[in-house]
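Trainee: Sequence and computational prediction follow.
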Amino acid sequence: MAKQLPYRAMHEIFTRFHAAAAEPKGELNHVNAYTLVVAVALSAQATDAGVNKATETLFQIADTPEKMLDLGEEGLIEHIKTIGLYRNKAKNVIKLSRILVEEYGGVVPSSRAALQSLPGVGRKTANVVLNMWWHYPAQAVDTHIFRVGNRTGIAPGKDVDAVERAIEDNVPAEFQLHAHHWLILHGRYTCVARKPKCPACLIRDLCPFEDKTVEPTPKRPRAKKGQDLT
């Protein structure tokens, strides 16, 4: 775990993230707050691409909790059975849809506590919805953000709660809204788990990670018979 970076380095890192992508977007497809809740709940232990493929037709016929209840658990399973843990996720989606209809008039609440009271919705899911739909500077820490936070010193912490607090405490205020997406996209495409793409990293010079990868040394071509390569 790297030490917490100083403010000046933090500000420069997020200035670069902003310059590269001023308005980063989440990659889960959705059409309203309800479908965002469902998509994020389905994405646990699954890829965004896999969820998007499964929900492409689902959200055309069930984009409200009322319509999802009409579809039913078995009907939902037919759409999401390519996603891991699909049976348990289907149960949770039906349960949360019923709660939304019976207790919230079919409207997704904008309170973290209320969101977390829904089946299958934990703090990370609630924070994603708060950030993406209501533009609240909530920090949803997944495996990518946990890795990037600790590897770079942007937000070191022993668990996801500690990393979340480190982001809230140390990322400059003007970058808080998009910090979640900058970090997750950086972890997904550049600061990957097994072999980070350090040569292509825009914050490489500010990152204290000791095991940086390097550009491979080009192979020297073999000399053909009678050819001088010196």
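Mentor: Nice, I can see it.
Trainee: CA atoms for contacts and neighbours, from now on please.
Mentor: Fine.
Trainee: Would you mark the buried spots in stretch 86-100?
Mentor: By neighbour count on 16 or more other C-alpha atoms under 10 Å, the buried set for stretch 86-100 is 86-87, 89-100.
Trainee: A further structure is provided below for comparison with the first:
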Amino acid sequence: MPRLSPIEAEEMFSRLRELNPHPTTELDYATPFELLVAVALSAQATDVGVNKATRKLFPVANTPQAIAALGVEGLKPYIATIGLFNTKAANVVALSQQLLERHGGEVPRDRAALEALPGVGRKTANVVLNTAFGEPTMAVDTHIFRVANRTGLAPGKDVRAVEDALLKAVPAEYLQDAHHWLILHGRYVCKARKPDCPHCAIRDLCRFTDKTPGEPEPVAA
């Protein structure tokens, strides 16, 4: 598949920014620690489902100290509606304890330190670095992987290859927010089973050969 040219990539993100000038995560959070917990809980779960759980959890426990005090059995009832909640409860309590023991209870602004936390992989670390600390990182989930490959923006066979390609392909001006634009585009427009190509703002730039047929509805005057 031919890649988008630098000029096309620039145009792509210009349009996405025009539609959504200030994109952000759909996970509810108020602090870096709340974001870290929410992202850790979001693996194989929807943001909506995670938000329902954290709306009950965070008023009771939203610091490493409070989560560690709850313990695994105390945490489970709050997140029992989320997939893999047993494993996630163990990881969230363990990462809370590690933050207390090694980082003074603060979420580190460092990739290696984040990835050393229980249950925290590269994608979670990238989300925290980008969304909580403003680092121009690229957290590649299934949505971003799909969009990067379908559009020709940054094709790759695995998530790391796509991440590396995106860091090269995305114009520097847009890199800070690109993660959010791409995930939202994949979630609501470039969907896995039936992409909404007729209403896609970047349809004419996209390299996807199996575009959904049809023309967009005319906009009412």
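Mentor: Done, it's in. Values in this document were obtained by computation on a predicted structure and should not be read as measured data.
Trainee: Let me see the TM-score of these two.
Mentor: The TM-score (TM-score structural alignment, normalised by the length of structure 2) is 0.96; 216 aligned residues with a C-alpha RMSD of 1.1 Å.
Trainee: In CSV, list the buried residues of stretch 86-100 of structure 1 along with distance to residue 112 of structure 1.
Mentor: Output for the buried residues of stretch 86-100 of structure 1, formatted as CSV (distance: C-alpha to C-alpha, whole Å):
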residue, distance to residue 112 of structure 1
86, 25
87, 25
89, 20
90, 22
91, 21
92, 18
93, 18
94, 20
95, 18
96, 15
97, 17
98, 19
99, 15
100, 14
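Trainee: which one of the residues you listed sits closest to residue 5 of structure 1?
Mentor: residue 89 (38.5 Å; C-alpha to C-alpha).
Trainee: Roughly how far does that closest one sit from residue 44 of structure 1?
Mentor: Applying C-alpha to C-alpha, to the nearest Å, the value for residue 89 of structure 1 to residue 44 of structure 1 is 9 Å.
Trainee: And for residue 70 of structure 1?
Mentor: Counting by C-alpha to C-alpha - residue 70 of structure 1 and residue 44 of structure 1 are separated by 24 Å.
Trainee: out of the two, which sits in the busier spot?
Mentor: residue 44 (19 against 14; other C-alpha atoms under 10 Å).
Trainee: buried set for stretch 7-15 of structure 2?
Mentor: 8-10, 12-13.
Trainee: Among these, name the ones in strands.
Mentor: Among the buried residues of stretch 7-15 of structure 2, no residue falls in strands (DSSP state E).
Trainee: Which residues does the lengthiest helix in structure 1 contact?
Mentor: Assignment by DSSP state H gives helix 86-104 as the longest helix of structure 1. Helix 86-104 of structure 1 has contacts (C-alpha atoms under 8 Å, 6 or more residues apart in numbering) with 38, 41-42, 65-66, 68-69, 72-73, 76-77, 80-81, 106-108, 118-120.
Trainee: So which of the residues you listed are in strands?
Mentor: Among the contacts of helix 86-104 of structure 1, no member falls in strands (DSSP E).
Trainee: Go ahead and report the secondary structure state at the closest residue to residue 176 of structure 2 other than its chain neighbours.
Mentor: The shortest distance from residue 176 of structure 2 to any non-neighbouring residue, by C-alpha to C-alpha, 6 or more residues apart in numbering, is to residue 136 (4.4 Å). Three-state call for residue 136 of structure 2 (DSSP: H, G, I helix; E, B strand; the rest coil): coil.
Trainee: Next one: residue 136 of structure 2 from residue 174 of structure 2, what distance?
Mentor: Distance from residue 136 of structure 2 to residue 174 of structure 2, by C-alpha to C-alpha: 9 Å.
Trainee: So which of these two has more stuff around it?
Mentor: Legend: neighbour count by other C-alpha under 10 Å for residue 136 of structure 2 and residue 174, higher for residue 136 (19 against 16).
Trainee: The most centrally placed residue in structure 1 sits in which helix or strand?
Mentor: Centroid-nearest residue in structure 1: residue 184, 4.8 Å away (criterion: C-alpha atoms, centre = their mean). Applying DSSP states H and E as the criterion places residue 184 of structure 1 in helix 176-189.
Trainee: That helix against structure 2, how far on average?
Mentor: Between helix 176-189 of structure 1 and the corresponding residues of structure 2, superposition yields a mean separation of 0.3 Å, by mean C-alpha distance after the TM-score superposition for structure 1.
Trainee: buried ones in the next helix or strand after the longest helix of structure 1?
Mentor: Using DSSP H and E, the helix or strand that follows helix 86-104 of structure 1 in sequence is helix 112-116. Across helix 112-116 of structure 1, burial judged by 16+ other C-alpha under 10 Å covers 112, 115-116.
Trainee: Would you mind pulling the contact partners of stretch 180-189 of structure 2?
Mentor: Applying C-alpha under 8 Å, 6+ apart, the contact partners of stretch 180-189 of structure 2 are 16-17, 20, 23-25, 141, 143-144, 146-147, 192, 195-197, 199-200.
Trainee: can we see that at 7 Å?
Mentor: Under the criterion C-alpha atoms under 7 Å, 6 or more residues apart in numbering, residues 16, 23-25, 143-144, 147, 195-196, 200 lie in contact with stretch 180-189 of structure 2.
Trainee: quick one: which of the residues you listed has the most company?
Mentor: Result: residue 144 is most packed of the contacts of stretch 180-189 of structure 2 (other C-alpha under 10 Å), 28 neighbours.
Trainee: nearest spatial neighbour of the corresponding residue of structure 1 for residue 123 of structure 2, skipping sequence neighbours?
Mentor: The alignment partner of residue 123 of structure 2 in structure 1, by TM-score structural alignment, is residue 124. Leaving aside its sequence neighbours, residue 124 of structure 1 sits nearest to residue 140 (C-alpha to C-alpha, 6+ apart; 4.7 Å).
Trainee: List the contacts of that neighbour.
Mentor: For residue 140 of structure 1, counting by C-alpha under 7 Å, 6+ apart, the contacting residues are 124, 127-128, 180.
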